[in-house]
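In: Predicted model, plus sequence, below.
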Amino acid sequence: MTTPSLFFMAKPSTEVRHAMQQVLADNGWDGQLGDTLFAPDNWHQSLSHPMPSTPARRHALMEIGAHVRSQAFTLLLNRIAGTAADPTSIHWKFYATTRPAGLDALLANIRDGLQAQGLDGMPGHSPHVTVSYWAPHKLARQPIRPIPWRIDEVLLVESQGDPYRYNTLGRWSLRPAPQGLESQRELW
């Protein structure tokens, strides 16, 4: 059994998850991944690295979440690839070619909160969603039909056991972007 860990994430909506599953099915990739496909309900964009779960850390992270002041933004998933994460595993991920400024602002907001609490959990995070951590083979980068994903909330989750899952401990809405201020670059 794995030790529970805490981290911040954004989860795709049901519609976005279904669009991702459709891309996998349309290309036969779901069949290639078979039982190495990560449970779609666990798909996410990491916003911090996992940290061992303790009551004090859980309290500190809840405080950070309550003070997130970033704006909602759109992440455009438009490619997929499967690369070796390390010598023992191959990760298949949906990627966004463009890194939205809103993602960087949110990551900075969370990083500042972690630093204020004396916590470290913020190496770089690229815009992506991992769908398999143990894929049977690599997959060359493939363009896909673009999937716009509106990230409008942050979740604090605790990873747990068998079957592996994320339990939501807290959720906070991001501020809506003022009308017309979200750039076309973030959308396309």
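Out: Everything's here; your move. Numbering: from 1, shown residues only.
In: Could you use CA atoms for every contact and neighbour count after this?
Out: OK.
In: Can you point out the buried residues in stretch 137-154?
Out: Neighbour-count burial for stretch 137-154 flags 139, 144, 146-154 (criterion: 16 or more other Cα atoms under 10 Å).
In: can you check stretch 162-180 too?
Out: 166, 170-174.
In: Give me the residues contacting it.
Out: Applying Cα atoms under 8 Å, 6 or more residues apart in numbering, the external contacts of stretch 162-180 come out as 1, 42, 62, 65-66, 68-73, 152-160.
In: let's bring in a second model and compare:
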Amino acid sequence: MLRPTIEAASEALEIAQARRYAHSLTGPSRPRELLHVTLNGIGAYRRLPQDIVFGAEQVAATVRARPFDLVLDEVMSFSHPGEPQAFVISSRRENEALQDLRRQIQEGLYEAGLPYNLGGHLTPHMTLLYDRKTVLPEKLNRPVQWNIREFLLIHSIYGKSEHNVVGRWPLLG
């Protein structure tokens, strides 16, 4: 996953607050420390399997990418049938550096025999809140952007809004 800087996270939460009012959304904003952009999930487990963690750490250590800028310039809802919709800040701009980072991770997971989401195009997004209302795509006057200097492996405790950092790897090129 990619974690925003404190400044970028604060800007994103300001946007969430403004759009909550503009669209009559009632869901609470996600806590700043949980804001992130997912690159690839490796499964949902009751207990975190150490063999999968070890394998994912080995894959992460092989990734070679340079720091790059990520720009999120629109808000919208992502539908999940029967569940509240994710209200996200996202981008449909092509970001080759982001796609390459994701591809390296996915191919490494595949080659290691680990869970992966090979293929498909990534729409980078950060969930700001959940709500029952749908918000159609809307461009932002001022995008949220930051320089990506590392990626992280986290263990997300499902239903508890808790992320434990398992490992982090710098983007060095």
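Out: That came in fine, so what should we check first? Because the structure is a prediction, the values reported are computed rather than measured.
In: Which of the three states applies to residue 83 of structure 1?
Out: strand (DSSP: H, G, I helix; E, B strand; the rest coil).
In: burial measure for it, as a count.
Out: 17 (other Cα atoms under 10 Å).
In: right, and it touches residue 94 too?
Out: No: the criterion here is Cα atoms under 8 Å, and residue 83 of structure 1 misses it with residue 94 at 11.5 Å.
In: Any chance you could spot the residue sitting in the middle of structure 2?
Out: residue 37 (1.4 Å; Cα atoms, centre = their mean).
In: residues contacting it?
Out: By Cα under 8 Å, 6+ apart, the neighbours of residue 37 of structure 2 are 1-3, 124-126.
In: Turn these into a markdown table, columns for distance to residue 11 of structure 2.
Out: Output for those, formatted as a markdown table (distance: Cα to Cα, whole Å):
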| residue | distance to residue 11 of structure 2 |
| --- | --- |
| 1 | 19 |
| 2 | 16 |
| 3 | 14 |
| 124 | 17 |
| 125 | 14 |
| 126 | 12 |
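In: Considering these, which are maintained in structure 1?
Out: Mapping the contacts of residue 37 of structure 2 onto structure 1 (both residues aligned by TM-score structural alignment, their matches' Cα atoms under 8 Å) leaves 1-3, 124-126 still in contact.
In: Buried ones among those residues?
Out: 1-3, 124-126.
In: Just the ones of the residues you listed in helices?
Out: Members of those lying in helices (criterion: DSSP state H): none.
In: about what we covered before: now check structure 1 for the residue matching the residue nearest to the centre of structure 2.
Out: Aligned by TM-score structural alignment, residue 37 of structure 2 pairs with residue 45 of structure 1.
In: can you tell me how far the residue nearest to the centre of structure 2 sits from residue 156 of structure 2?
Out: Distance, residue 37 of structure 2 to residue 156 of structure 2, using Cα to Cα, to the nearest Å: 13 Å.
In: follow-up on the earlier one: which of the contacts of stretch 162-180 of structure 1 are buried?
Out: In these, the ones that pass as buried (16+ other Cα under 10 Å) are 42, 62, 65, 68, 70-73, 152-160.
In: Just the ones of the residues you listed in strands?
Out: 73, 153-160 (DSSP state E).
In: Without its sequence neighbours, what residue ends up closest to residue 87 of structure 2?
Out: The shortest distance from residue 87 of structure 2 to any non-neighbouring residue, by Cα to Cα, 6 or more residues apart in numbering, is to residue 77 (4.4 Å).
In: Trace the one you found over to structure 1, please.
Out: Checking with TM-score structural alignment, residue 77 of structure 2 has residue 82 as its match.
In: Hmm, its match is touching residue 90, no?
Out: Yes: with contact taken as Cα under 8 Å, residue 82 of structure 1 and residue 90 are classed as touching, separated by 6.3 Å.
In: Give me the neighbour count for the alignment partner in structure 1 of residue 103 of structure 2.
Out: Matched to structure 1 by TM-score structural alignment, residue 103 of structure 2 sits across from residue 108. Residue 108 of structure 1 has 16 neighbours, counted by other Cα under 10 Å.
In: Against residue 16 of structure 1, how distant is residue 108 of structure 1?
Out: 25 Å.
In: and if you look at residue 28 of structure 1?
Out: 18 Å.
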